[in-house]
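Chemist: Build me a model from this:
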Amino acid sequence: MNAKPRIAVVVGTTRPTRFADVPAQWILAQAQARGDMEVELVDLRDHPLPFFDEVASNLWMPSQNPEAIRWQRTVGGFDGYIFVVAEYNHSISGVLKNALDQAYTEWNRKPFTAIGYGGTGAARAVEHLRLIGVELQMVSTHAAVHIGGADFMALHPHFGKQPITAIEANLLPAARTALDELAWWAKATMAARAADVAAAA
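Modeler: The predicted structure is shown next:
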């Protein structure tokens, strides 16, 4: 198997004043600079999903809502994910949780990592994301990128207003490790899924 894994950078908040675009564009550039993956941005603003209201998860029966189906087709085309995570009250945003719930089979046996931001670098939200990912039969990387504390304040548009390059040296080691792990798991799970398909044929 020689194909590079396709990775989605999923922007996990839709607020008009969101900060998410800064880390999203930064991690996108880091991932695109590598030679071992193909990376695209997937913005929840482009997917106006309803609150989950299907009869059941698409693990059990096909979804009916056209936007849910479009979302499933979008995320299903990727081999791994980088979630851009804001921390809302010690968890992920409501729109990200809803987006995760709107698919199931498309997430199965695929890896993910995260870049989180906020006072604690979204550490609690990323941990919650990992719990959700396990239930969706995903594989979490050990490493993630956290923009927190003084680094977050340096970038925030209401405080330091600095470009992300001002703190980049603090982020690069974790980003390299997280992306290395993501690439490894993406290749491993791609091979395993292909073997399952071949065995079922």
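
Chemist: use CA for all of it now, contacts and neighbours both
Modeler: Fine.

Chemist: Could you give me the buried positions within stretch 21-41?
Modeler: Buried residues in stretch 21-41, counted by 16 or more other Cα atoms under 10 Å: Pro23, Ala24, Gln25, Ile27, Leu28, Ala31, Asp36, Met37, Glu38, Val39, Glu40.

Chemist: and the first one, what helix or strand is that in?
Modeler: Same thing as Pro23. helix 21-32 (DSSP states H and E).

Chemist: tilt between the next helix or strand after that helix and helix 21-32?
Modeler: Heading C-terminal from helix 21-32, the first helix or strand you meet, by DSSP H and E, is strand 38-43. Strand 38-43 runs at 160 degrees relative to helix 21-32, counting by axes from the mean of the first three to the mean of the last three Cα atoms, to 10 degrees.

Chemist: which SS class is the residue sitting nearest the centre point of the chain?
Modeler: The centroid of the chain falls nearest to Phe83 when counting by Cα atoms, centre = their mean (2.0 Å). Classification of Phe83 by DSSP: H, G, I helix; E, B strand; the rest coil places it in strand.

Chemist: I'd like the distance between it and Pro173.
Modeler: Distance from Phe83 to Pro173, counting by Cα to Cα, to the nearest Å: 18 Å.

Chemist: Helices along the protein, start to end?
Modeler: Counting by DSSP state H, the chain has helices at residues 21-32, 66-76, 94-101, 123-135, 149-155, 168-200.

Chemist: Alongside the first, I'd like the structure of this one:
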Amino acid sequence: MDITTHPLKLTVVIASNRTGRFGPTVADWFLSRARLRTDLAVDVVDLAEVELPTALSYDPPPAVREVLGQVTPRLDSADAFVVLTPEYNHSFPAALKNLIDWHYGQWQAKPVAFVSYGGISGGLRAVEQLRQVFAELHAVTVRDTVSFHNAHGHFDEDGTHKDPEAPDGAAKVMLDQLVWWGLALREAKTVRPYGG
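Modeler: Next up, the predicted model:
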């Protein structure tokens, strides 16, 4: 396999699991851009479809292992991640923290980028907190993000972005950075295992 031309396995995590959430609208917009790229193979983990228990355990019962078996291999095989998150009470959703905490090695030495949405801050306070969490897990967060302040106002009733030029450009810059880091880290791990 040519490490520089084989597409990166990108897992997009849709972080909100609330009823009536706006996440799918933002996700559809973002995924339509990401899936145009030939350097990415995209998978989606939607936390509204994953019911991990909130009580962590070093020896999870069979029902929990079954749920983990549907998610963990997908995170494990990913070369890179995009976390698509709203901002709830100046932070990120509990369902996302739960997913992160059930996993450790799956994030190590991999790049993570962010698409956020919310009120006036556009979800950026959630992103800044997530940078700290992912640093603890030995992941590399890319600098540029895509964020939507007052997100509902940017999309029409059909979920089409009303003025896509700026967010399309932001998504390209972010994904370019993510691919650079993803290739660099994937190549480095073929030379020597990560010692986290």
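
Chemist: Tell me the counterpart of the residue nearest to the centre of structure 1 in structure 2.
Modeler: Using TM-score structural alignment, the partner of Phe83 of structure 1 in structure 2 is Val83.

Chemist: correct me, but its match touches Val12?
Modeler: Yes: assessed by Cα atoms under 8 Å, Val83 of structure 2 is found in contact with Val12 at 5.9 Å.

Chemist: so what corresponds to Ala194 of structure 1 in structure 2?
Modeler: Counting by TM-score structural alignment, Ala194 of structure 1 lines up with Thr190 in structure 2.

Chemist: Quick check: His142 of structure 1 touching Ala178?
Modeler: Yes: assessed by Cα under 8 Å, His142 of structure 1 is found in contact with Ala178 at 7.3 Å.

Chemist: Show me which of these two is the more surrounded one.
Modeler: Ala178 (23 against 12; other Cα atoms under 10 Å).

Chemist: my guess is that one meets Ser140, correct?
Modeler: No: using Cα under 8 Å, Ala178 of structure 1 is not in contact with Ser140, being 9.8 Å away.

Chemist: and for the two, which residues touch both?
Modeler: Thr113 (Cα atoms under 8 Å, 6 or more residues apart in numbering).

Chemist: Looking at structure 1, name the residue matched to Phe57 of structure 2.
Modeler: One correction, residue 57 of structure 2 is Ser, not Phe. With TM-score structural alignment as the criterion, Ser57 of structure 2 lines up with Glu54 in structure 1.

Chemist: Tell me how many other residues surround the nearest residue in space to its match that is not next to it in sequence.
Modeler: Leaving out its chain neighbours, the residue that sits closest to Glu54 of structure 1 by Cα to Cα, 6 or more residues apart in numbering is Ser63, at 6.3 Å. Neighbour count for Ser63 of structure 1, taken as other Cα under 10 Å: 20.

Chemist: Would you confirm that Ser63 of structure 1 contacts Arg70?
Modeler: No: Ser63 of structure 1 lies out of contact with Arg70 (Cα under 8 Å); the separation is 10.2 Å.

Chemist: ok, back up a step: give me every residue that touches the match of Phe83 of structure 1.
Modeler: Val83 of structure 2 neighbours (Cα under 8 Å, 6+ apart): Val12, Val13, Ile14, Ala15, Val112, Ala113, Phe114, Val115.

Chemist: Based on its surroundings, how many neighbours for the second one?
Modeler: Going back to what we said before, that points to Val13 of structure 2. 22.

Chemist: if I look at it, how far off is Val82 of structure 2?
Modeler: Distance from Val13 of structure 2 to Val82 of structure 2, by Cα to Cα: 6 Å.

Chemist: Residue range in structure 2 corresponding to the helix holding Pro23 of structure 1, please.
Modeler: Going by TM-score structural alignment, helix 21-32 of structure 1 sits over residues 24-35 in structure 2.

Chemist: Return the distance of that stretch from the chain's centre.
Modeler: With Cα atoms, centre = their mean, to the nearest Å as the basis, stretch 24-35 of structure 2 stands 12 Å off its chain's centre.

Chemist: Next: stretch 121-135 of structure 1.
Modeler: On Cα atoms, centre = their mean, the centre of stretch 121-135 of structure 1 falls 11 Å from the chain's centre.

Chemist: What residues sit buried inside it?
Modeler: Those would be Gly121, Ala122, Ala123, Arg124, Ala125, Val126, Leu129, Arg130, Gly133, for stretch 121-135 of structure 1 by 16+ other Cα under 10 Å.

Chemist: can you check stretch 75-91 of structure 1 too?
Modeler: For stretch 75-91 of structure 1, by 16+ other Cα under 10 Å, it's 75-76, 78-87, 91.

Chemist: could those residues be laid out in a markdown table, adding distance to Gln102 of structure 1?
Modeler: Shown next, in a markdown table, are the buried residues of stretch 75-91 of structure 1 (distance: Cα to Cα, whole Å):
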| residue | distance to Gln102 of structure 1 |
| --- | --- |
| Val75 | 10 |
| Gly76 | 12 |
| Phe78 | 16 |
| Asp79 | 18 |
| Gly80 | 17 |
| Tyr81 | 16 |
| Ile82 | 18 |
| Phe83 | 16 |
| Val84 | 18 |
| Val85 | 18 |
| Ala86 | 19 |
| Glu87 | 20 |
| Ser91 | 18 |
